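Chemist: predicted structure and sequence below. I'll ask about it afterward.
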Amino acid sequence: VTAAVIITSTLKKLGAKVEVYLPHREREGYGLNEEAIRYLKDRGVSLLITCDCGVANPSQVSLANSLGLTVIVTDHHQAQAELPAAFAILHPGLAGESYPFKFLSGGGVAFKLVQGLLRYEGCHLSQTEREIQEKWLLDLVAISTVADMVKLTGENRTLVKYGLTVLRKTRRLGLKKLIEVAGLNFDDLDTYAIGFQIAPRINAAGRMDHANAAYALLMSENSTEAEELARSINLTNSQRQAITDVMFKEACEQIGKINIKTFFIQAYKPEWSLGLVGLVAGKLVQQYNRPALVMCQVGDKIAGSGRAGVGGFDLANALTACSEYLVSFGGHKEAAGFSLSINQLENFLSKFAKLAKAHLSGQDLTAKLAVDAVFTLDKIDWHIAEQVELLEPFGQGNPGARFASYGVLIANTQPVGSAGQHLRLELSFESSHQRFIWFNSAESSKQFSIGDKVDVVYEVGVNEWNNTRQLELKVVDIKKSDS
């Protein structure tokens, strides 16, 4: 959606007549489809620009060519052996591509196309107008980059750093309203807010029904319409969360107990929502520390989504190796989607299991938590927080600094949050005391009591509220101390 807004808003600024087509995730799947191409041809479209898709659709691009359409593909997903015969393919990761940074998001690639258009000598906008157009797209580029979970290094880190500055002062009415209904403080917006608050709400529209609602929100120039759309999408996201939780619980019940010889996990229920299986797969990877496939039934086919998560396992390559059993597939090393005939499910899972076993070891499947430094509580101060801030923004490939303190006492606890889902902790060591926040810990925290001696891993940050700045120590993990 963000890539579509980046391109269409710029084309309209340049005076082009633009029609947007966002496929329905469940009925049409991912990427180009023939019905959509024929529909656009009948609408009088002459130039077809894909957003975040197309590199895995050579036959569909050939159809578009045969109908007289000019096709430009903008994509960042893993390419397959046959590339589409498009007029142009913008994809930083293609073999032979000279662009120096290979890990742009779908929105990042769209932004590169826009930059090219704005810098084209035939562009009628003034230099100032071009710079303004580029600048005020960076909020969407930042959202796309974080949501796509691409590496937050190199150019991506730069795009997100400046994109966050733009996001905090965004001119998009719909985005403003969405941030407000989510209860977020504009000055505190960071990659965490994008990844866990803003992007899930934008994506919820497409996961639960149709992405058109999210597109309309981001393009809205009417305050009343924007607020109505934001509230509707916020409600949709709440429904998405509830259904995802039910699916996750059912998937865990299917999986049952695992052992060191379980190299991947899979769950399948025909009635599950295709728009949510990827989210469930991601939660399963976190729970079991193994690659996960989650599937449902769509028509007479099985459709699913996978997440890799551990040991450098390449999900896209694994699906390529299983292609004889698949109707379609595509994605990245870390995340991918696929579909297959029901009668091929057993063959597919058998082949996938062999691949996982060949590429993963027991050590890969053992959960690990990297710690950057060990401190006693009295050493945690503003100097550390300020040094950590210099390393932001954090995300994939640039994780936040994590610290550990061992043998500290739980001096006090206080549930916080609308439903008591978070826990405020006061931890002490000798004469030093520090306050921590442990998010979404309602269940995990039940095993701990005041007076317990624990080891804690945490992140050091700054919380700004009502014009005050406070150290914020976020618990990453906690366990009872062995000593």
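Modeler: Right, received. Where do you want to start?

Chemist: use CA for all of it now, contacts and neighbours both
Modeler: Will do.

Chemist: can you list the buried residues in stretch 66-79?
Modeler: 69-79 (16 or more other Cα atoms under 10 Å).

Chemist: among the residues you listed, which are in strands?
Modeler: Here DSSP state E is the test, and those give 70-74 as lying in strands.

Chemist: any chance you could list what contacts stretch 394-410?
Modeler: Stretch 394-410 is contacted from outside by 146, 149-153, 191, 370-377, 388, 391-392, 425-429, 449-460, 481, 483, using Cα atoms under 8 Å, 6 or more residues apart in numbering.

Chemist: counting only helices, which of these make the cut?
Modeler: If you go by DSSP state H, the contacts of stretch 394-410 have 146, 191, 388 in helices.

Chemist: neighbour-wise, give me the winner out of those.
Modeler: residue 146 (26 neighbours; other Cα atoms under 10 Å).

Chemist: from residue 172, how far out is that one?
Modeler: Residue 146 sits 18 Å away from residue 172, going by Cα to Cα, to the nearest Å.

Chemist: cool, residue 184 as well?
Modeler: 16 Å.

Chemist: could I get the ones in helices among the contacts of stretch 394-410 as CSV with distance to residue 465?
Modeler: Converted to CSV, the ones in helices among the contacts of stretch 394-410 look like this (distance: Cα to Cα, whole Å):
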residue, distance to residue 465
146, 24
191, 18
388, 19
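
Chemist: of those residues, closest to residue 23?
Modeler: residue 146 (22.3 Å; Cα to Cα).

Chemist: quick revisit: out of the buried residues of stretch 66-79, who's nearest residue 132?
Modeler: Nearest to residue 132 among the buried residues of stretch 66-79, with distances taken as Cα to Cα, is residue 74, at 22.9 Å.

Chemist: surely the closest one is in contact with residue 89?
Modeler: Yes. Using Cα atoms under 8 Å, residue 74 is in contact with residue 89, at 6.1 Å.

Chemist: take this one as well and set it beside the first:
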Amino acid sequence: MISPEWVINHRQIPSDVDEVISILVKSRAGEREDEFLHPHLSGLKSYMEIKNLDEGARLLVSHLERGHRVVLVGDYDCDGITSIAQLVWFFRDIGYGNFETIIPTREEGYGIPLRALEQHAGAPLFLAVDCGTHDVEMIGALKDSGSDVVVIDHHEVTDPSRIAPATVLINPKQPGCPSRFKDLCSSGLTLLFLIRVRQMLDGRWPYPTLDGRYQSLAALGTIADVMPLTGANRIIAKAGLERINEDRFPPIRILRDVAGLSSRTINAGSVGFYLAPRINAAGRVGDPATALSLLTATEIDDMNRAARELNRLNTARQLEESKILRRISMYLKTRRIKNRTLVIAGRGWHPGVVGIVASRVIQNFHYGPVIIGTVNDEGVVRASGRSIPGFDICRALQECDEFLIRWGGHEAAAGLTLHLDMLSEFRKKFEAFASGLPGDIFIPKLNIDLEIPRELIRDELVDHLSLFEPHGPGNPLPLFVTRNCLLENVKPFGTEERHLSLSFAGGLKGIVWRARDKGFAPALTPGVFCDVAYHLELDPYTDLPRMIVRDVKIRK
């Protein structure tokens, strides 16, 4: 367990629930209090000023009017798959059948795959989502074959000279884009794109409603891609979660069922921990087309079959992840790692899970940028990196470009490929970049909203906190600290007793998920007084407030 430094953002201790809520609203909503507390789809109008959005919509409509074949290409993760799924439903809704879909496998790698050119050279229009910004060679080849290429993407533009020559590029991060909100992912951009396309269709086409299917899919992609849930993303996530909980979109309802969530309200956490991993599992350890087939299926039997397969793949992903994490844990226990960064590669590690493992390593073993890779028989390392706040991993990779075959991503996560004989030099250059940054970045911090007294932990507060949903980056779950709590009982539970149930004086209950992994268990013994950092929720069994404990400091 990496013990974080507590940073309390608001020092005033509130005297009542209204004061707690007022403090939280001011700290999160800023000048946009009404939009924050009451996000509505109509608010998306103010986010539509995106470079080339109109041009891309107009080009698609012109091809549709001529009956041209359209090839949809998307990344193999949840964002790419939900983007393609929206486009598929849109074409069906307007009665347009002349289209194909292509999702690369992880073996083919990120970006537009070669088979798109081999199978569809000369297709009048390619529409690439969640990829393409830097696919210089492939997009150049597609255009040379006579195709128009529209790219809808959100990945960082680290070098404007390396932007691919798409006919139309829709990416808020490209130079010259006037968008006031740069953090839309591709599924959110696709929804805005389809709003604009719908406006440009004339009376010959049926009018698509962009209903709960589209909203649910855009929310899934936005939450799965760990985008800041602020601005347009908050509007999309809020609306999409409401539609998901209405249970009107059978593919997601069936995915909920296989994930064991049929009787639970779905929130952003449910998507992030249960639904999105199953969709992503197809791209990580199987065929991403399985996930697309679920989200675009019209027959219940097909949905059930695809959902069961995604569940199986997710289990396989979890087993592979645990295997690699154990290996890395053993490696780290035998060494004293003094570097700010960690770069590890192993043979036989599945490339589809190394990114998740990197995140887990940061959480549990090494607070700093972590890159985990797998080495193939040709001596090539395919790796994924995860970062920490304040460390832009793409900037670091740009400094290390001389050692890399290719790379891409955004500030917090990236993928990269390099030759094994370059790994040592890359590791040194990557660490040198980190060494030039302020040391404070590499100290883990737990950002706590405010301290509240024990008597404010009651139903009323939990009810009011629902105003702040959905939660994610940019709008995390409110985190509180309450001091001098007397711990009366500690009870392990769950598989291998990995979790802890806590009872405090005064009847307050708490849960520590994965306590054993975090090293909590030895310090938590009945009779100690402690300061507790926690989120609040209603216990699903008692309907009483309980703490979801993030950290504990034992009082001396």
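Modeler: Great, that's in hand. The shown structure was predicted, so the numbers you read here are calculated from the model rather than taken from an experiment.

Chemist: just give the TM-score of the two.
Modeler: After superposition, the two chains reach a TM-score (TM-score structural alignment, normalised by the length of the first structure) of 0.92; 469 aligned residues with a Cα RMSD of 2.1 Å.

Chemist: residue 200 of the first structure pairs with which position in the second structure?
Modeler: Under the alignment by TM-score structural alignment, residue 200 of the first structure pairs with residue 277 in the second structure.

Chemist: which secondary structure element contains its match?
Modeler: Counting by DSSP states H and E, the element that carries residue 277 of the second structure is helix 276-285.

Chemist: that helix vs the first structure, mean deviation?
Modeler: Its matched residues in the first structure lie on average 0.7 Å from helix 276-285 of the second structure after superposition (mean Cα distance after the TM-score superposition for the first structure).

Chemist: tell me what that helix is packed against?
Modeler: For helix 276-285 of the second structure, the elements it packs on are helix 78-93, helix 289-295, helix 300-333, judged by 3 or more Cα pairs under 8 Å, 6 or more residues apart in numbering; DSSP states H and E.

Chemist: the last one vs the first structure, average offset?
Modeler: Mean deviation of helix 300-333 of the second structure from its aligned counterpart in the first structure after superposition (mean Cα distance after the TM-score superposition for the first structure): 1.6 Å.

Chemist: can you tell me what part of the first structure the helix or strand just after that helix aligns to?
Modeler: Downstream of helix 300-333 of the second structure, the first helix or strand assigned by DSSP H and E is strand 342-347. Counting by TM-score structural alignment, strand 342-347 of the second structure pairs with residues 265-270 of the first structure.

Chemist: quick check: buried residues in that stretch?
Modeler: 265-268.

Chemist: equivalent analysis for stretch 449-466 of the first structure, please.
Modeler: 452-462.

Chemist: mind putting the residues you listed into a markdown table with distance to residue 1 of the first structure?
Modeler: Shown next, in a markdown table, are these (distance: Cα to Cα, whole Å):
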| residue | distance to residue 1 of the first structure |
| --- | --- |
| 452 | 48 |
| 453 | 48 |
| 454 | 44 |
| 455 | 42 |
| 456 | 39 |
| 457 | 36 |
| 458 | 34 |
| 459 | 32 |
| 460 | 33 |
| 461 | 31 |
| 462 | 31 |
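
Chemist: contacts for the helix or strand hosting residue 27 of the second structure next, please.
Modeler: Using DSSP H and E, residue 27 of the second structure maps to helix 17-29. If you take Cα under 8 Å, 6+ apart as the criterion, helix 17-29 of the second structure is touched by 10, 14, 33, 36-37, 449, 456, 460-461, 464-465, 475, 478.

Chemist: equivalent analysis for stretch 198-208 of the second structure, please.
Modeler: Residues contacting stretch 198-208 of the second structure (Cα under 8 Å, 6+ apart): 57-58, 61, 90, 93-95.

Chemist: which among those gets closest to residue 243 of the second structure?
Modeler: Distance to residue 243 of the second structure across the contacts of stretch 198-208 of the second structure (Cα to Cα) is lowest for residue 90, with 17.4 Å.

Chemist: which residue lines up with that closest one in the first structure?
Modeler: By TM-score structural alignment, residue 90 of the second structure lines up with residue 10.

Chemist: now swap in residue 419 of the second structure and tell me
Modeler: Under the alignment (TM-score structural alignment), residue 419 of the second structure pairs with residue 341 in the first structure.

Chemist: so who does its match touch?
Modeler: Taking Cα under 8 Å, 6+ apart, we find residue 341 of the first structure in contact with 300-302, 325-327.

Chemist: now with 7 Å?
Modeler: Going by Cα atoms under 7 Å, 6 or more residues apart in numbering, residue 341 of the first structure touches 301-302.

Chemist: check the gap between it and residue 319 of the first structure for me.
Modeler: For residue 341 of the first structure, the distance to residue 319 of the first structure - Cα to Cα - is 15 Å.

Chemist: can you find the partner of residue 551 of the second structure in the first structure?
Modeler: Aligned counterpart of residue 551 of the second structure in the first structure: residue 477 (TM-score structural alignment).

Chemist: pull the contacting residues for the nearest residue to that match once chain neighbours are set aside.
Modeler: Leaving aside its sequence neighbours, residue 477 of the first structure sits nearest to residue 457 (Cα to Cα, 6 or more residues apart in numbering; 5.3 Å). Shown in contact with residue 457 of the first structure (Cα under 7 Å, 6+ apart): 402-405, 475-478.

Chemist: residue 457 of the first structure pairs with which position in the second structure?
Modeler: That one, residue 457 of the first structure, aligns with residue 533 by TM-score structural alignment.

Chemist: with residue 32 of the first structure instead?
Modeler: So residue 32 of the first structure corresponds to residue 112, using TM-score structural alignment.

Chemist: right, and residue 493 of the second structure touches residue 499 too?
Modeler: Yes. Residue 493 of the second structure is in contact with residue 499 according to Cα atoms under 7 Å; the separation is 5.4 Å.

Chemist: more crowded one of those two?
Modeler: For residue 493 of the second structure versus residue 499, the count of surrounding residues by other Cα under 10 Å is larger for residue 499: 21 against 13.

Chemist: any idea how far the more buried one lies from residue 462 of the second structure?
Modeler: From residue 499 of the second structure to residue 462 of the second structure the distance is 23 Å (Cα to Cα).

Chemist: one more: residue 151 of the second structure?
Modeler: Counting by Cα to Cα, the gap from residue 151 of the second structure to residue 462 of the second structure is 43 Å.

Chemist: how about stretch 194-202 of the second structure, which residues are buried there?
Modeler: Within stretch 194-202 of the second structure, the residues that count as buried by 16+ other Cα under 10 Å are 194-198, 201.

Chemist: do stretch 375-384 of the second structure as well
Modeler: Buried residues in stretch 375-384 of the second structure, defined by neighbour count with 16+ other Cα under 10 Å: 375-376, 380-384.

Chemist: identify all contacting residues around that stretch.
Modeler: 345-347, 351, 354-355, 371-374, 414-420.

Chemist: residue 227 of the first structure against residue 177, yeah?
Modeler: Yes. Using Cα under 7 Å, residue 227 of the first structure is in contact with residue 177, at 5.5 Å.
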